[in-house]
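Asks: I'll drop the sequence and a predicted model, then ask my questions.
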Amino acid sequence: MNIKQQEVAQMNMVEWLSDSQELGKKPSKIEFVKKFELYEMHYYIFKFKRSVFTSWLVGVSGGYVDNDLVPCGHTFSDMKKCNATTAQNDCIDMIERIRSYWMEQAKSYT
């Protein structure tokens, strides 16, 4: 596994969550869950907490091509509780929604 890419993915997730439209701050805790491949890119699943006493939520950072350290823009969380059994499928659903949105946007430019 590319540890540097995983570290960058975590920083990317924290940066995304810190945005005022998301958590508006860094999560109180964040942990790597697993890596998976989709569309020939690497994706990293993280679980995070809004504050110490809240439930774990799930988010995804990616996609990373080969050993690149810049994601393609598929970093997201819909602030859903993290479920170890469904986390990867939950993240794939988020990625598919992002891809669908940008494909629709691209149609308006053609």
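Replies: Cool, the structure landed.
Asks: Please make it C-alpha for all contacts and neighbour counts, starting now.
Replies: Will do.
Asks: Which residues belonging to stretch 94-106 are considered buried?
Replies: Buried residues in stretch 94-106, counted by 16 or more other CA atoms under 10 Å: 94-95.
Asks: Could you do stretch 29-45 as well?
Replies: Using 16+ other CA under 10 Å as the test for burial, stretch 29-45 gives 30, 32-33, 35, 41-45.
Asks: Presented hereafter is structure B, for comparison with structure A:
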Amino acid sequence: MRTRLITTLAAAVGLLIVSVPHCFLKLDEQTETGEVRHWVVETSNPPDMINNGWSKYSLKAGDEVTVTMHQVKDPKKPIGRVVKVAFADGKVLGTGGGGNARSGDSKSETYPK
């Protein structure tokens, strides 16, 4: 996936798909005009995700998160690759890929506790 733009957005989790070779997040962003924009963002492979503190229970539908990602070159396409996911309670999960993805507190942390 060729990406260039770093994008941060607040969104509700629709679904976390844990699969090989990569995991995916489906997100619903409420735009300024009130429309819902549906995003599909790629994460890393399951072993890397586990090493970065993720589990299949890390996110559930409806969770409000702030996602930082590498968006594809065309900003009209709601597609990207996750750098990190931040929760309202301050927890952060990284993916270990580019753009300071691996925050110091996310690698060894399992969420939820």
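Replies: Yep, that arrived. Remember, predicted model here, so these are calculated numbers, not experimental data.
Asks: Give me the TM-score for this pair.
Replies: Remark: TM-score between the superposed chains equals 0.33 [TM-score structural alignment, normalised by the length of the first structure]; 56 aligned residues with a CA RMSD of 3.7 Å.
Asks: and the buried residues of stretch 29-45 of the first structure, which two are the farthest apart?
Replies: Based on CA to CA, the longest span within these runs between 30 and 41 and measures 22.2 Å.
Asks: which residues in the first structure form strands?
Replies: 29-38, 41-49, 57-64 (DSSP state E).
Asks: Determine the set of other helices and strands touching the longest one.
Replies: Read that as strand 29-38 of the first structure. In terms of contacts (3 or more CA pairs under 8 Å, 6 or more residues apart in numbering; DSSP states H and E), strand 29-38 of the first structure is packed against strand 41-49.
Asks: Counting by contacts, list what the helix or strand that contains residue 82 of the second structure packs against.
Replies: In the assignment (DSSP states H and E), residue 82 of the second structure maps to strand 79-87. The contact analysis (3+ CA pairs under 8 Å, 6+ apart) places strand 79-87 of the second structure against strand 36-42, strand 64-72, strand 92-94.
Asks: Just name the most buried of those strands.
Replies: strand 92-94 (a mean of 26; mean count of other CA atoms under 10 Å).
Asks: So residue 61 of the first structure sits against residue 14, correct?
Replies: No - with contact defined as CA atoms under 8 Å, residue 61 of the first structure and residue 14 do not form a contacting pair (9.7 Å).
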